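*Asks:* the sequence and its predicted three-dimensional model are supplied below.
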Amino acid sequence: MQKLNFKNRKGFTLIEVLCSISVFIILFTLAFNVQLNTLKIKKYNEKMKNYTYIMEYVKNNIIYDIRYEDLMNLSCNGMKYVKLEDALKAENENKDILNLFSDKNPGREYIEINIEKGEALKIDLKLYANIYGTYKGEECEFYKGKFER
């Protein structure tokens, strides 16, 4: 066997420097990707939270501020679409949500209301929004009227 002589070794070789730089670059790239994905998830969650607040605002207005007869009129007239932009403005300015309903589909981001008539109205709210290239929807179902549970 041949003995290794460490006394003659004066410093790092070029290969050792390149290997250490490569390991550092790989670790830095992984950390950067994790941070970038964390920011994307944070933005996505923030947008979904805002949409959930808008949906909750519309639902609470329907439950507490809109009369049974007004809902029946909306259903009979085919007024079942609310633009998300308009709902957001109404939420910030505390406007009446009844005036936001339209019979035309706004196309991009909107809330659709479906009303099933009966002793108690079964109301189904569906929110459609484009979130980072994916068209997603949220649903909320509740009842309005005089009924017993």
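*Replies:* On my side now, so go ahead.

*Asks:* rest of the way, CA atoms for contacts and neighbours
*Replies:* Will do.

*Asks:* center of the chain, which residue is that?
*Replies:* Met48 (2.0 Å; Cα atoms, centre = their mean).

*Asks:* before we move on, what SS does it have?
*Replies:* What DSSP: H, G, I helix; E, B strand; the rest coil gives for Met48 is helix.

*Asks:* distance of it relative to Ala129?
*Replies:* The gap separating Met48 from Ala129 is 9 Å, by Cα to Cα, to the nearest Å.

*Asks:* which ones are touching Tyr143?
*Replies:* Counting by Cα atoms under 8 Å, 6 or more residues apart in numbering, Tyr143 touches 120-123.

*Asks:* one more pass at 10 Å, please.
*Replies:* 62-63, 115-116, 120-124 (Cα atoms under 10 Å, 6 or more residues apart in numbering).

*Asks:* which residues are common contacts for Met48 and Ala129?
*Replies:* Common neighbours of Met48 and Ala129 (Cα under 10 Å, 6+ apart) are 136, 138.

*Asks:* contacts only, for Ala95.
*Replies:* For the record, residue 95 is Lys, not Ala. 87, 89.

*Asks:* okay, one more to line up with it:
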Amino acid sequence: MKKIIRQRSKGFCITEVMCSIAIFSIIVIIVFNTHIVLRKNMCKDKKLREYSCISSGVKYSILKNCSYESIKEIKAKGNIYLEDENLNPDRIIEKNILDLLKTSPPKEKPFVELKIKEDENAYNDTVIVIKIILHYSIEDRQYDISSEFLKGKY
């Protein structure tokens, strides 16, 4: 009886090494892609929070620093705009917002648009509805943040 002697391979063949490199490469690409997307989303979120603070600052400034009569004067001018250079929450609160407003629409975003109208449901037209629309763009996509509140003698 003859014994068949088998030779056992004691190392890895080139196919196993290539497969492991391919799997490792796919995992690394997925991790880096996820990291890039996460960074973009963090940047968008930061901008959104900044614009939300600006919108709140405009609302706060109008509620606290503007009288009903001054709002009625602004209403007579039509839509009013706050340009990019004045879109700083500290500046909006620090200065009188009436000094920062313009009647002509800005050409570049971001900017705030104020739409002022009388409340139809109010008694004797003593309430004004103020709508704040913040127009901005991130990565060439257009967005709007809007809020509406009341100001008046009630």
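*Replies:* That came through fine. It should be emphasised that the depicted structure is a prediction, and the values quoted were computed from it without experimental measurement.

*Asks:* show me the contacts for Asp70 of structure 1.
*Replies:* Here Asp70 of structure 1 is in contact with 62, 76, 98 (criterion: Cα under 10 Å, 6+ apart).

*Asks:* and it, how far from Ile131 of structure 1?
*Replies:* Taking Cα to Cα, one finds Asp70 of structure 1 at 32 Å from Ile131 of structure 1.

*Asks:* same check on Ser20 of structure 1?
*Replies:* 41 Å.

*Asks:* more crowded one of the two?
*Replies:* More crowded of Ser20 of structure 1 and Ile131, by other Cα atoms under 10 Å: Ile131, with 14 against 10.

*Asks:* the counterpart of that one in structure 2 and Val28 of structure 2, how far apart?
*Replies:* In the superposition onto structure 2, Ile131 of structure 1 corresponds to Ile138 when matched by TM-score structural alignment. The span separating Ile138 of structure 2 from Val28 of structure 2 equals 28 Å under the rule Cα to Cα.

*Asks:* quick revisit: from Glu139 of structure 2, how far off is the closest residue to the match of Ile131 of structure 1 other than its chain neighbours?
*Replies:* Leaving aside its sequence neighbours, Ile138 of structure 2 sits nearest to Lys44 (Cα to Cα, 6 or more residues apart in numbering; 7.1 Å). Using Cα to Cα, we find Lys44 of structure 2 at a distance of 9 Å from Glu139 of structure 2.

*Asks:* which parts of structure 1 are helices?
*Replies:* Under the criterion DSSP state H, helices of structure 1 are mapped to 14-64, 68-77, 84-93.

*Asks:* and these: which comes nearest Glu141 of structure 1?
*Replies:* helix 14-64 (9.1 Å; Cα to Cα).

*Asks:* which part of structure 2 matches the closest one?
*Replies:* So helix 14-64 of structure 1 is aligned with residues 14-64, judged by TM-score structural alignment.

*Asks:* separate out the buried members of the contacts of Tyr143 of structure 1.
*Replies:* 62-63, 115, 121, 123-124 (16 or more other Cα atoms under 10 Å).
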